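# got a structure for you, letters missing:
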């Protein structure tokens, strides 16, 4: 095994194992019944056994590993065979692993407080994820796994390129705005604000790409 491969495995294992380490350190001190779901105000609206955290942690770890492998090996399984930069795929895969690990830590920490209100990291984390993805969007070539995979962007390389250029800028700006502004708002306000910004970040590029598609057919 190459040293780079070993390093990669160790880094992935570290981020996958971090939430389990944290959960193990506090598990005995947790009450038997903990909050397992929160509404948009950050208030617990569902409870369950604390063992639920173990199940959630295992499930999210499988999701993280599966997503990591799909993104990292996109060149091998993508029907378009567009040969994405391996370094680019590696960075995106690591970003997703780190994000999901951080989200799991937030979930575990919120179970200890009984409320999501006291946790001001959730929306900034989502903002940073989109900002990070935005940093890579302009470099992604047409494929069926990563990016805005619409029928008209997949069929037209120029449409894909222009759409992902505008998405790259919009996601970086929008993600940073969410990360910077949401911590200073009450949880409910920060959540609603972030959802509105995310909606604009996602819908505008879709409408933009569709307009390019209609213009090309005129």
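Nice, I can see it. What you are looking at is a predicted structure, and each value in this text was computed from that prediction instead of being measured.

# contacts, neighbours, all on C-alpha from now
Noted.

# which helices and strands does the longest helix anywhere in the chain pack with?
Secondary structure of the chain read by DSSP state H shows that its longest helix is helix 187-217. Counting contacts by 3 or more C-alpha pairs under 8 Å, 6 or more residues apart in numbering; DSSP states H and E, helix 187-217 packs against helix 122-137, helix 151-155, helix 157-181.

# what is the second one packed up against?
In this structure, helix 151-155 packs against helix 157-181, helix 187-217, with contacts taken as 3+ C-alpha pairs under 8 Å, 6+ apart.

# which positions in the longest one come out as buried?
Buried positions in helix 187-217, judged by neighbour count with 16 or more other C-alpha atoms under 10 Å: 187-188, 190-191, 193-194, 197-198, 201, 205-206, 209-210, 212-213.

# before we move on, what about the shortest one?
For helix 157-181, the neighbour count (16+ other C-alpha under 10 Å) marks 159-179 as buried.

# stretch 78-98 too?
Neighbour-count burial for stretch 78-98 [16+ other C-alpha under 10 Å]: 78, 84, 88-98.

# try this one side by side with the last:
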């Protein structure tokens, strides 16, 4: 799986750089680099900034390879190694997708970039949500609150819930985008899907604490 992760990173890097090579000459000198919640451009920059996501892919790949070696023994990623590399591939693919969206939006000013971004994030939530329950306690990936890191039972229950909320939130946000509804509604679904497990981890920890059933 680690080798597959490296291959995916190289493919994403080559895809992004290839797209830049094809379209760079067609881009205006100044391109949009940020959009507000309504999909309107509110910040502009030099066109060489389309290369930035490729730098992020390279940096993320190096970080993802290094972090397992930096983990304390009790929080090592070896116990969920396949999930670690799968999640890394999902993040890299998301970055490559966002670079393609950015390039196309810079080339086609009328492109609905907000809907494209939210749709990509929705799919990302579905993919990563499906493996949330396989994560074990670590410092790098998952719902890392003080309460999940302090207790294995809270970690497990929280990530079981996170898997469900992320898949449901991702699917609903995709449905919102495909139905042509306002993208802020889809964003709210994704934010809710991410925040519900955070709140749950606190509530569940305190419930176990009051019951005297907390274990390290």
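It's in. Predicted model only: the values in this text are computed from it and were never measured.

# so the spatially most central residue of the second structure, which of the three states?
Per C-alpha atoms, centre = their mean, the C-alpha nearest to the average position across the second structure is that of residue 91, at 5.4 Å. Three-state call for residue 91 of the second structure (DSSP: H, G, I helix; E, B strand; the rest coil): helix.

# what does it align to in the first structure?
Matched to the first structure by TM-score structural alignment, residue 91 of the second structure sits across from residue 96.

# I'd guessed its match sits against residue 68; true?
Yes. The pair residue 96 of the first structure and residue 68 passes the contact test of C-alpha atoms under 8 Å, sitting 7.1 Å apart.

# okay, the aligned partner of residue 164 of the first structure in the second structure and residue 169 of the second structure: tell me how far apart.
Here residue 164 of the first structure is matched to residue 159 in the second structure, going by TM-score structural alignment. Taking C-alpha to C-alpha, to the nearest Å as the measure, residue 159 of the second structure falls 15 Å from residue 169 of the second structure.

# again with residue 178 of the second structure
Per C-alpha to C-alpha, residue 178 of the second structure is found 14 Å from residue 169 of the second structure.

# likewise for residue 57 of the second structure?
For residue 57 of the second structure, the distance to residue 169 of the second structure - C-alpha to C-alpha - is 26 Å.

# over to residue 119 of the second structure?
Distance from residue 119 of the second structure to residue 169 of the second structure, counting by C-alpha to C-alpha: 11 Å.

# what does residue 70 of the second structure give?
32 Å.

# returning to that earlier point: any chance of the helices and strands packed on helix 187-217 of the first structure in TSV, with distance to residue 28 of the first structure too?
Shown next, in TSV, are these (distance: least, C-alpha to C-alpha, whole Å):
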stretch	distance to residue 28 of the first structure
helix 122-137	25
helix 151-155	51
helix 157-181	33
